[in-house]
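> generate a structure from the sequence data that follows.
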Amino acid sequence: MTDRTSPSPSAPSGPPDPPEPVAGALTTAPPRRPLRQLLAASVGNAVEWYDWYAYTFLATYIAGQVFPKSSGNSLVPLLSTFAVFAVGFFMRPVGGLLMGAVADRHGRRAALTVTILLMGGSSLLVGLTPTYAAVGVLAPVVLVLARLLQGLSVGGEFAASTTFLVESAGPGRRGLFSSFQYVSTSAGQLAASGVAAALVSTLGDGQMDGWGWRVPFVLGALLSLVGFWIRRGAYETRSAEQRAAERPGLFDALRHHPRESLLICGITAGGTLAYYTWTSYLPTYAELNAGIDKADALVAGTIALAFFALLQPVGGMLSDRFGRKPLLLFFGLGFALLSVPLLRSLGSSFASLLLVQCAGMVLLTGFTSISAAVNAEVFPARVRAAGIGFPYSLTVAVFGGTAPYVGTLFKETGHAGLFPWYVAVLCLVSSVVYLRLPESAHKELDR
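Reported below is the predicted structural model:
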């Protein structure tokens, strides 16, 4: 084996990009410059989720300009429903598969640069979407296209950044690096909320309806260029041997690793439902079922989300020391036992909602802080990104993306009390999967 510090004189030089390893160097070691690696993944991921959530926070203003209530065209309300509720989540599994394949065939860094440029372009497209008054039905068509591209990008981002983060970690630090997946996701969500709130409080309704709602999306496009620049200087984590090997086909992960693909679904199902319930739907659930004031619900949600982001590295470090299974079971069994009493204890006060939301965030950290590491440790390096991307994004679309609608449906049919049981049962199912998982925290990662 060639000494790392004294490579063979006959070894051919690598590409001109300095981070690329030279032939003959050890390729099983984690990449250099770990802080740069974390920054490349985290900043890009935060920008991705800023763009994604900005649409959610400003959907009311967008609808007023692009989907008028009285248009005389039956296509408009149909396209409105499709764009707002379905397109983004529908495209995430496709993005996970396609961008995961790019990451496996051409490298993680290549996929990361593609996803952030795709998100920047789609964000700019949202910001420049013409009004219905100006171009008619073309306006919602443009917005639907933008959401298609955003969903494709977000699905691909998880596949690429998950593998990139975990493969960038040094020995005994995969859990810690994994935790920054949700640190950056929460940062993007908080930034989108803050920018939207600042604009709404500064501009009048006329200005927000006219041009103010476009500002966050143009800003998101500019931030994407910053993320692109940072990612271009990151170290490629896919080893020289993997890059030289035969490139995997689009469906190789599903065809050759069906058990692992189903395992990703089982690992993710309870976690994604609990995540979207506690981070996105809980304020609305409290308004509908406990009568809490809307403003109080939004403030409590913001505080809880910041608290959640701070918890993630703690969970990652605990998993590196004590293993993945204890944290996963802490999450799964905790939600299975406490979802119903927590949601039933919601009162109409701010303190009640904040306490319930923060309690859930503590439990949720057992899943979110290490999900990237757990998923990456399931698949071999050759098909890791696509192997994670498709089943994970599909499960999120089926269980996570539908959480608000299932909860609202239970309420409308007079069975609001069933929703907490739905969360509890699905988390119990995932707990069974966690019990059967082999402990992988202290095993060497296939590179």
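
> only C-alpha atoms for contact and neighbour calcs from this point on.
Will do.

> show me where the stretch 1-150 of the chain has helices.
Here the stretch 1-150 of the chain has its helices, by DSSP state H, counting those that start in this stretch, at 34-57, 59-66, 75-81, 88-106, 108-127, 132-135, 138-168.

> and of these, who's closest to Ala297?
Among these, helix 34-57 comes nearest to Ala297, with 14.4 Å by CA to CA.

> mind listing the helices for the stretch 251-400 of the chain?
252-256, 258-276, 282-290, 294-322, 324-344, 350-368, 371-376, 384-395.

> I'd like the structure of this one too, to check against the first:
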Amino acid sequence: MTETITTTTRPAHPIRQLLAASVGNAVEWYDWYAYTFLATYIADQIFPKGSGNSLVPLLSTFAVFAVGFFMRPVGGLLMGAVADRRGRRAALTVTILLMGGSSLLVGLTPTYAAAGLLAPVVLVLARLLQGLSVGGEFAASTTFLVESAGPGRRGLFSSFQYVSTTIGQLIASGVAALLVNTLSGGQMDGWGWRVPFVFGAALSLFGFWIRRGAQETRDPLREKARPALFEALRLHPRASLLICGITAGGTLAYYTWTSYLPTYAELNAGISKGDALLAGTLSLAFFALLQPVGGMVSDRFGRKPLLLFFGLGFALLSVPMLKLISGSFVSLLVVQCAGMVLLTGFTSISAAVNAEIFPARVRAAGIGFPYSLTVALFGGTAPYMGTLFKEIGHSGLFPWYVALLCLLSSLVYLRLPESAHRELDR
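Purely as a prediction, here's the structure:
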């Protein structure tokens, strides 16, 4: 089947495009991480231990371990299809409104004491919608960012995917910390935990306003026939598998270094929770600054050198780096920052690499489903795998697990054709 190539020109205002994608993405991830940072307060109000109802702990487990990550592939497929069939801007508008609505729903969720079993049901529904939104956001914003870039700038624009994600995470952490340190325990339990979610809903309206002024990067109405829901998987199975292979090691390393490492240091090196969180925050800020540098390097020298720098670097250094973590704050900060440098070889260009694999007709859905599925399988389970190894008395195996998966992804990178200097299919 021959792909139909549209003649859509590059946007006249690329910086405005970059702002529309980045602001919206930061808001999306602020809402997603706010739940993570405030989960203990939510659990106390929505899933009380003494409820005496066997369905409550079941729903709690379902919400925490399954709903968030495993709705993301569905979101990637559905919102990716919207982006391919209705346009990238339409999908970006839907995802940010969906995230804003689900964030407001979390903020307004009744307590178990007030509504009984309805409370956890409402919260699970909100997390379903959040997972759907986040999965769709990556599919739509990836294609939008890369298609908005001028010649020789796709890597640079791609890097803002993780710049904005990290900013959203840092804002969520800062808002949560401010509330916890300002309000009393009773106030946090009563209403304080709701504030970040209502604030997130308001931020989503701001993101929606920004995105309304963005220029569409590809007009699907020029196609004689719009792509079917599973067309990307059916006609491009090799490309779909490539996305999985490219992403597996990267998502495991990303969630290990950005989310799980503070907990790993607490469990295995005896570092205090305060020091672990401070090291994590500082390294995340450092990580955000590195992303545009990685993107520009890839535009100059290609995608493969950076991917191999990441993959082989983690394959060789994951074990020694994690063994270097002692009981000191400095050791953790050094290891986290060193890992962030290596990780930038993947994160700064993953959006560009993914977008350059698929033709424009099915680019968003083609990226969204396999990417989000791989993140759910390997990234979302990273903390649980680390904890599992610890519980069975073999915590030293977790670094080898990270190294092995990064080595397998490196084999994919070796066979990947260089795409940095090719014209992007539009």
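
> what's the closest of the helices of the stretch 1-150 of the first structure to Trp421 of the first structure?
Nearest to Trp421 of the first structure, of those and by CA to CA, is helix 88-106 at 24.0 Å.

> where in the second structure does the closest one align, residue-wise?
Under TM-score structural alignment, helix 88-106 of the first structure corresponds to residues 68-86 of the second structure.

> buried residues in that stretch, which are they?
Neighbour-count burial for stretch 68-86 of the second structure flags 68-86 (criterion: 16 or more other CA atoms under 10 Å).

> swap in stretch 99-108 of the second structure?
Those would be Met99, Gly100, Gly101, Ser102, Ser103, Leu104, Leu105, Val106, Gly107, Leu108, for stretch 99-108 of the second structure by 16+ other CA under 10 Å.

> which residues touch it?
The contact list for stretch 99-108 of the second structure (CA atoms under 8 Å, 6 or more residues apart in numbering) reads 28, 31, 122-123, 126-127, 129-130, 133-134, 193-198, 200-205.

> likewise for stretch 394-407 of the second structure?
With CA under 8 Å, 6+ apart, stretch 394-407 of the second structure has contacts from 248-250, 252-253, 268, 311-312, 314-319, 322, 385-387, 389.

> report back the residue of the second structure that's furthest from centre.
Gly52 (35.9 Å; CA atoms, centre = their mean).

> on that earlier part again, and the buried residues of stretch 99-108 of the second structure as CSV, adding distance to Leu118 of the second structure?
Output for these, formatted as CSV (distance: CA to CA, whole Å):
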residue, distance to Leu118 of the second structure
Met99, 21
Gly100, 21
Gly101, 18
Ser102, 16
Ser103, 17
Leu104, 16
Leu105, 13
Val106, 13
Gly107, 15
Leu108, 12
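
> does the residue nearest the centre of the second structure count as helix, strand or coil?
For the second structure, the residue nearest the mean C-alpha position is Thr165 (6.8 Å; CA atoms, centre = their mean). Applying DSSP: H, G, I helix; E, B strand; the rest coil to Thr165 of the second structure yields a three-state assignment of helix.

> hmm, back to that, check contacts around the residue farthest from the centre of the second structure.
Contacts of Gly52 of the second structure by CA under 8 Å, 6+ apart: none found.

> so what does it match up with in the first structure?
Under the alignment (TM-score structural alignment), Gly52 of the second structure pairs with Gly72 in the first structure.

> do the same with Tyr30 of the second structure
Aligned partner of Tyr30 of the second structure by TM-score structural alignment: Tyr50.

> now its match: how far from Ser319 of the first structure?
28 Å (CA to CA, to the nearest Å).

> ditto for Lys69 of the first structure
From Lys69 of the first structure to Ser319 of the first structure the distance is 51 Å (CA to CA).

> and for Gly121 of the first structure?
Counting by CA to CA, the gap from Gly121 of the first structure to Ser319 of the first structure is 37 Å.

> how about Pro248 of the first structure?
31 Å.

> and these two? which has more neighbours close in?
Taking neighbours as other CA atoms under 10 Å, Pro248 of the first structure and Ser319 compare with Ser319 leading, 26 against 15.

> corresponding residue for that one in the second structure?
In the second structure, Ser319 of the first structure lands on Ser298 (TM-score structural alignment).

> excluding residues flanking it in the chain, which one is nearest the aligned residue in the first structure for Val375 of the second structure?
By TM-score structural alignment, Val375 of the second structure lines up with Val396 in the first structure. Of all residues not flanking Val396 of the first structure in the chain, Thr272 sits nearest, at 5.8 Å (CA to CA, 6 or more residues apart in numbering).

> wait, doesn't that neighbour sit right on Phe399?
Yes - the criterion here is CA atoms under 8 Å, and Thr272 of the first structure meets it with Phe399 at 6.6 Å.

> more neighbours: which of the two?
The neighbour comparison of Thr272 of the first structure against Phe399 (other CA under 10 Å) goes to Thr272, with 26 against 21.

> name all residues that make contact with the alignment partner in the second structure of the more buried one.
Residue pairing (TM-score structural alignment): Thr272 of the first structure is matched to Thr251 of the second structure. Applying CA under 8 Å, 6+ apart to Thr251 of the second structure gives the contacts Thr374, Val375, Phe378, Gly379.

> from Leu221 of the second structure, how far off is Thr251 of the second structure?
Taking CA to CA, one finds Thr251 of the second structure at 34 Å from Leu221 of the second structure.

> what do you get for Val319 of the second structure?
51 Å.

> the two: which is more packed in?
Val319 (18 against 13).

> map the more buried one across to the first structure for me.
Using TM-score structural alignment, Val319 of the second structure pairs with Val340 in the first structure.

> repeat that for Met188 of the second structure.
Met188 of the second structure maps onto Met208 in the first structure, by TM-score structural alignment.

> tell me which element that match is part of?
helix 205-210 (DSSP states H and E).

> ok, residues contacting that helix?
Counting by CA under 8 Å, 6+ apart, Tyr61, Ile62, Gly64, Gln65, Leu199, Val200 sit against helix 205-210 of the first structure.

> surely the second one and Phe217 touch.
No - Ile62 of the first structure lies out of contact with Phe217 (CA under 8 Å); the separation is 11.5 Å.

> re the thing from before, how near is the residue nearest to Val396 of the first structure to Ala386 of the first structure?
To Ala386 of the first structure, Thr272 of the first structure is 19 Å away according to CA to CA.

> now do Tyr61 of the first structure
36 Å.

> residue range for stretch 177-195 of the first structure in the second structure?
The aligned range for stretch 177-195 of the first structure is 157-175, by TM-score structural alignment.

> mean shift of the matching stretch relative to the first structure?
With mean CA distance after the TM-score superposition for the first structure, stretch 157-175 of the second structure departs from the first structure by a mean of 0.1 Å once superposed.

> all good on my end, thank you.
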